[in-house]
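> Fold the following.
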Amino acid sequence: MIQKTELIERILESLRKELTVIKEGARESYEVATHEESQPENRFDTHSLEASYLAAGQAKVVVEIEDAVMRCQNMELNAFEPDDPIGVGALVKLKSKRETTFYFLVPIAGGIEVKDGRKTILVITPQSPIGKLLVGHKAGEVVHLETTTLPKKFEIVSVK
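Okay, the predicted model is just below:
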């Protein structure tokens, strides 16, 4: 099983790639918004205004990703004992009738998938539906997740 330090490195790698793409998009949007050819020709021409809104939105996302990188770099990776409740930093293995899934609970960067051989570890936050469900539970317990299709029952196999 992948180590938590390696998980954090992979999360940081994903965040840095996303940051590069967003920064480039923000730069391009800013250039479009401030270019002399983007000046409105009449009061109905909103091209420059729309580009400036886009640049501002992308700049906000840049700040959020930079914050996520910083928080990820400074995150303490505590070991969990078998009887410890699930909390931030836990690597959790769940099993249902059909599948076994792995989750890494962190304060930020939810939604990133990390491949570990044939396994996929999904990064989740305490604010996500599955994160809310898991926090405070322990290995050996069963949790129920209500979904739009069918409710699912998961056994918490391990917490590391």
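> contacts, neighbours, all on C-alpha from now
OK.
> Quick check: next helix or strand after the host helix or strand of I65?
Taking DSSP states H and E as the definition, I65 sits inside helix 47-73. Reading on from helix 47-73 to the C-terminus, the next helix or strand found by DSSP H and E is strand 91-95.
> my guess is L122 contacts A109, does it?
No. Using CA atoms under 8 Å, L122 is not in contact with A109; the gap is 10.3 Å.
> Run a quick neighbour tally on the closest residue to E50 other than its chain neighbours.
Spatially, and ignoring its direct neighbours in sequence, E50 is nearest to A33 (7.8 Å; CA to CA, 6 or more residues apart in numbering). Counted with other CA atoms under 10 Å, the neighbours of A33 add up to 21.
> who's in contact with A33?
Shown in contact with A33 (CA atoms under 8 Å, 6 or more residues apart in numbering): 47-52, 55.
> Could you give me the ChimeraX syntax to select whichever of those residues are buried?
Typed into ChimeraX, the line below selects the buried ones among the contacts of A33, using 16 or more other CA atoms under 10 Å:
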select :48,49,51,52,55
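> this one next, for a side-by-side:
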Amino acid sequence: MDKFLLQQQVLKRLAEDLLQAEQAVRAAHETATHKENIAENKYDTLGLEAAYLATGHVRRAEAIRKALANWRQFRPRPYDVRKGIQIGALVCLVDSDDKQQHLFLGPDGGSMKLVSGTQFVQVLSSEAPLGRAILGKCEGDEVSIQVAPIRQQFEVLRVH
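Alright, predicted model coming up:
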């Protein structure tokens, strides 16, 4: 798997998300300021609700802009066994059922699935529970996280 190509996919997806968020900001702002939505009494809250929605969309757009900036500046380094898994690592984990999952530990904007050849790759932030758990680990190490009442166990199979 090519880290550069994965990074390009992340940038493309974030750019698409930003475009959608900016369109949502404009639509919510237009709704909030439209003359037909001016409150006629204290129970007429459509304009106020649209303003709250616009504020949320503005925050989302700003978060995406920040993620874009972080990913543009990001330069994944080769895996260094002395440091263990760091941001930029491509990691293959295997669970107790021998199910493998591929992760790309990035600077921001997790929860994105990418495709590399025939493999699905989950983008993961170092702030996510699994991201924090794998930092510093090496091939062969065990990783354990608690998700609600369930403890999940993994082994680090490969790191690039």
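> Tell me how the two chains score on TM-score.
TM-score of the superposed chains, computed with TM-score structural alignment, normalised by the length of structure 1, equals 0.92; 159 aligned residues with a CA RMSD of 1.5 Å.
> Please name every helix or strand in contact with the helix holding I65 of structure 1.
Packing partners of helix 47-73 of structure 1 (3 or more CA pairs under 8 Å, 6 or more residues apart in numbering; DSSP states H and E): helix 4-34.
> Now the helix it packs on: buried residues?
Applying 16+ other CA under 10 Å to helix 4-34 of structure 1 flags 4, 7-8, 10-12, 14-16, 19, 22-23, 25-26, 29-33 as buried.
> residue in structure 2 matching the residue nearest to E50 of structure 1?
Under the alignment (TM-score structural alignment), A33 of structure 1 pairs with A32 in structure 2.
> Check the gap between its match and Q20 of structure 2 for me.
Going from A32 of structure 2 to Q20 of structure 2 by CA to CA, to the nearest Å gives 18 Å.
> same deal with E36 of structure 2?
Distance from E36 of structure 2 to Q20 of structure 2, by CA to CA: 25 Å.
> So V142 of structure 1 is in contact with S158, correct?
No. The pair formed by V142 of structure 1 and S158 falls short of the contact definition of CA under 8 Å, at 11.6 Å.
> of these two, who's got more company?
Remark: of V142 of structure 1 and S158, S158 carries more neighbours, 21 against 16, as counted by other CA under 10 Å.
> surely that one meets P82?
Yes. At 7.5 Å, S158 of structure 1 counts as touching P82 under the criterion of CA under 8 Å.
> who's in contact with the residue nearest to T34 of structure 1 when sequence neighbours are not counted?
Nearest residue to T34 of structure 1 in three dimensions, chain neighbours excluded: S48, at 7.3 Å (CA to CA, 6+ apart). Applying CA under 8 Å, 6+ apart, we find S48 of structure 1 in contact with 32-34, 38-40.
> how much space between the spatially most central residue of structure 1 and K4 of structure 1?
Nearest residue to the geometric centre of structure 1 (CA atoms, centre = their mean): G110, 2.1 Å. To K4 of structure 1, G110 of structure 1 is 15 Å away according to CA to CA.
> what's the answer for V69 of structure 1, then?
Relative to K4 of structure 1, and taking CA to CA, V69 of structure 1 is found at 16 Å.
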